[in-house]
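>>> Sharing a model that was predicted from the sequence below.
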Amino acid sequence: MSPLPILLSLLLSLLPLSVHSQIPTVDATAVLASDGNSITYLARLALNTTPVFDSAIDSRFAMDTNAQVVSFSNTSCPAASKLGISTLVTGNTGIVAAMFDSFVANIPILCRKNSRSIAALGSKNTALPAQISRSLGLPLRFAYTLRDTSASIFFGKTAWIQYTQIVPPVTVPVEFMQIPLKLDGAASYMVKMTGIGIKAFLTGQEDNVEISVTQRFTTLPPKIYGFVVAQFQQEASERKIKRASTSAYNGKLGLCYQMRSSDVTRFRNVTMVFSSKFRWSVPADKYLVPKPGTSNVFCLAYLELAAGNGSHGVIGTLQQEDRAMEFNLERKSLGVSSPLIGALISP
């Protein structure tokens, strides 16, 4: 038996707190491409043939909610491969008490030379959520929180709380608004958007949009994109914010304005409406981004879905940041939390 679980028990016995939960957890580091839009969250996983922690191959696997099979960048995988994940142990004050590795045995791993290692978060039985659910006897669901430089993935939990930053910390429940997930026949996680607006609303729309962890900016169908742009331009005009004769990220973001960061916070939220009547309000700092190398130019971070470039829009990582996104694969439902005020913990 590995000495780490024994050491963990000894450490916990010395801590002035009781164990609150043990959460199968994967941490990730964000890497943003030069185009400002392509983003990769590299999750830390360990690949091994035996549960010997000091001999595990500690690798980075790119999070991908479209992928259905874990893949490893190598010519061959060890026989009887085991994938190591971390277990985050927290106490009754929200403090992280310990973290140790556990191994999910004998999951299918596809080995490919000169390709990126992929942490498959898709909905199929071969992807990580289903594999971990079966191996550890957990509910078939997972959640993640995204930040601009990092992310965390949590598997199998059904209830969440968060701790405030005040001392002593206070627990606050995390409430999720539910949106039906479209999974049948689709590799992507899709939801149905029925409206959008800033000051006025465009309603009567029914557009399927993908929840993405690989694209930073939200992509909208042409009619919706045009409506959002017109609404934003009207508000910028009312606030006497002048348009800048420039673009960002090699022209990818073409609608830029001369403003300070304090001006950004004064803009209204963009609100997306979904089939469950849930209204997802996006504050201005999640749809206006600074032009690199400047301090007083901000650009509207929406993209228009090009003709012939697929049939659906995308909700990017920028607008998911600082929320908990919970994928309940048993009920085919996506839970979206309000902006988090503290660490996400399971009671």
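Arrived safely.
>>> switch to C-alpha atoms for all contacts and neighbour counts from now on
OK.
>>> quick one, what contacts the residue lying closest to Val297 once chain neighbours are set aside?
Leaving aside its sequence neighbours, Val297 sits nearest to Gln258 (C-alpha to C-alpha, 6 or more residues apart in numbering; 4.7 Å). Counting by C-alpha atoms under 8 Å, 6 or more residues apart in numbering, Gln258 touches Ile241, Lys242, Arg243, Ala244, Asn296, Val297, Phe298.
>>> Asp263 is in contact with the fifth one, correct?
No - if you go by C-alpha atoms under 8 Å, Asn296 and Asp263 don't touch, sitting 9.7 Å apart.
>>> take the one below as the second:
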Amino acid sequence: MYVLLQLFFIVIAFISLEHEAITTHAQPYTSVVAPITKHTDAAKPLYSVQVLSTDANNQLSNENLLIDIDAPFIWHKCIVHFDTYFTHCPPNEICSYPVSCEEYQCTDVRTLYSYKKNPSCKPETNSSTLPYWGYCTCPVNVVNPVTGSCSLADLNYDAFTLITSDGRNAGVDYFNSHYGVYPNAACVPSSSLVSFPANVSGVMAFSTSHYALPIYLLSPLKNTLALCFPSNSTARGVLFFGTGPYYLLPQSNVDVRSYLSYTPLLKYQNSFGYFISVNSIVIKKRSINVPANTTTKLSTIDPYTTLRTDIYNGVIKRFSMVTKRLRTVKPVAPFGLCFSASTTGLKVPDIDFILPDGKKWTISTTNSIKQVTNEVACLAFVDGGATSEHAIVIGTFQFEDNFLEFDLQNSTLGFSSSLLLKKTSCANFNFTSKL
């Protein structure tokens, strides 16, 4: 087994060298960068990041994976195959070397870095084998973020490639996630991707888990993840991992970090996600109380900000008062307050999330009002119920055209509020390679 693994790593290293342009004479880079796409062809809006994977022909090909900042590990459509040369890998498929049920990663993922169990999850057993391999594979449970259904996947040794950046342009060099150690991901069949957006083949974990992608990008990059979600499906947003700087056109000489305010990132029980403290919500100088010691979660899967019922009722009441000049209409699910509006949209008061030390995350009209139809626009906040686990879950509609920097080394979140007010957007990164 050990000899096979050594052979596997040597072969993959040679394959990678064919694609790597990184040498001692390579241009300087501060981050890796990848485009983000908004998908509207699933049950809810979702966002994917484009990475490069090696296919059966040893060629780098684009792979779109859902961005999940809560997932414990990466999983995508691939095949576990113990042939280290992958000579029998089916055409147009991605093959990865399996993790044996006897290896520590198998027990580690199952016990410490697993998805939260739900009734649809099957028991994880060591009964699965591959023909002629002689070892048991390592089935692990994965949860579909669209349907919530659970299915089994096979843990593997994987590799992902991203493009380097100096913060202004995409580079010409490749950066591989396996410089230090090969990532452990999981292979799923096509059936596990039911209800996924078209051309999306899995989930990329960007959580604090030891099996999420950031842990494999640390050397020589700084442990900082930056996300900038686009507001429509025809434009590309941008993901950075590294030190910055970050530049968005047309402000070619303005580092986006100059727009950021910072607040501490918090830990919550056994979660791998990201949390902050919100002290109150202010609408036109009136404060809606947020009880002490409640949690505010950040989510790249929930489409709209969810408020526990007691907070939600306060927000709806206050927002209704400050917009009483607008004609309300019958609410459209899942929203509770909707207005008669044309496609030109509405202008409504800001909603300020007041954070520790007096910092505020301002949610302006473009992130608070969702145009549902040509005639109806709704307040994009949802009632999460009276017993929701988290008092507030900030969803992706409120992320759009906001720049978020997760400094995982110093446990801080940098946030810009709407970039549109700065005359730029998340679609304005220059992905043209700097030659």
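Okay, I see it. Here the structure is a predicted model, which is why all the values come from computation and not from measurement.
>>> want to try CSV for the contacts of Gln258 of the first structure, with distance to Ser73 of the first structure as columns?
As requested, those are arranged in CSV below (distance: C-alpha to C-alpha, whole Å):
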residue, distance to Ser73 of the first structure
Ile241, 48
Lys242, 48
Arg243, 45
Ala244, 44
Asn296, 42
Val297, 40
Phe298, 38
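>>> and the gap between the most centrally placed residue in the second structure and Leu265 of the second structure?
Among the residues of the second structure, the one closest to the centroid is Ile67, at 2.6 Å (C-alpha atoms, centre = their mean). Ile67 of the second structure sits 19 Å away from Leu265 of the second structure, going by C-alpha to C-alpha, to the nearest Å.
>>> hmm, back to that, the residue nearest to Val297 of the first structure maps to what in the second structure?
Matched by TM-score structural alignment, Gln258 of the first structure corresponds to Ser340 in the second structure.
>>> go on, Thr214 of the first structure?
The alignment partner of Thr214 of the first structure in the second structure, by TM-score structural alignment, is Ile301.
>>> Repeat that for Ser73 of the first structure.
Using TM-score structural alignment, the equivalent of Ser73 of the first structure in the second structure is Lys77.
>>> Quick check: its match touching Cys187?
Yes - applying C-alpha under 8 Å as the test, Lys77 of the second structure and Cys187 come out as touching, 5.5 Å apart.
>>> Which elements pack onto the longest strand seen in the first structure?
Secondary structure of the first structure per DSSP state E: the longest strand is strand 19-32. In this structure, strand 19-32 of the first structure makes packing contacts with strand 39-48, strand 82-91, strand 150-155, judged by 3 or more C-alpha pairs under 8 Å, 6 or more residues apart in numbering; DSSP states H and E.
>>> what's the helix or strand for the aligned partner of Ala186 of the first structure in the second structure?
Alignment note (TM-score structural alignment): Ala186 of the first structure maps to Ser271 of the second structure. Assigned by DSSP states H and E, Ser271 of the second structure belongs to neither a helix nor a strand.
>>> what's the neighbour count on Ser271 of the second structure?
For Ser271 of the second structure, the neighbour count with other C-alpha atoms under 10 Å is 17.
>>> Roughly how far does the nearest residue to it once chain neighbours are set aside sit from Val143 of the second structure?
Distances taken as C-alpha to C-alpha, 6+ apart place Asp70 nearest to Ser271 of the second structure, at 7.5 Å, with adjacent residues excluded. Per C-alpha to C-alpha, Asp70 of the second structure is found 12 Å from Val143 of the second structure.
>>> and if you look at Phe431 of the second structure?
Using C-alpha to C-alpha, Phe431 of the second structure is found at 32 Å from Val143 of the second structure.
>>> Neighbour count: those two, which is higher?
Using other C-alpha under 10 Å, the more surrounded residue of Phe431 of the second structure and Val143 is Val143, with 22 against 17.
>>> what's the lengthiest helix in the first structure packed up against?
Scanning the first structure for the helix with the most residues, using DSSP state H, yields helix 222-238. Counting contacts by 3+ C-alpha pairs under 8 Å, 6+ apart, helix 222-238 of the first structure packs against strand 190-197, strand 302-304.
>>> cutoff 6 Å now
Counting contacts by 3 or more C-alpha pairs under 6 Å, 6 or more residues apart in numbering; DSSP states H and E, helix 222-238 of the first structure packs against no other helix or strand.
>>> thinking again about what came up before, what angle do the longest strand of the first structure and strand 150-155 make?
Interaxial angle, strand 19-32 of the first structure versus strand 150-155 (axes from the mean of the first three to the mean of the last three C-alpha atoms, to 10 degrees): 130 degrees.
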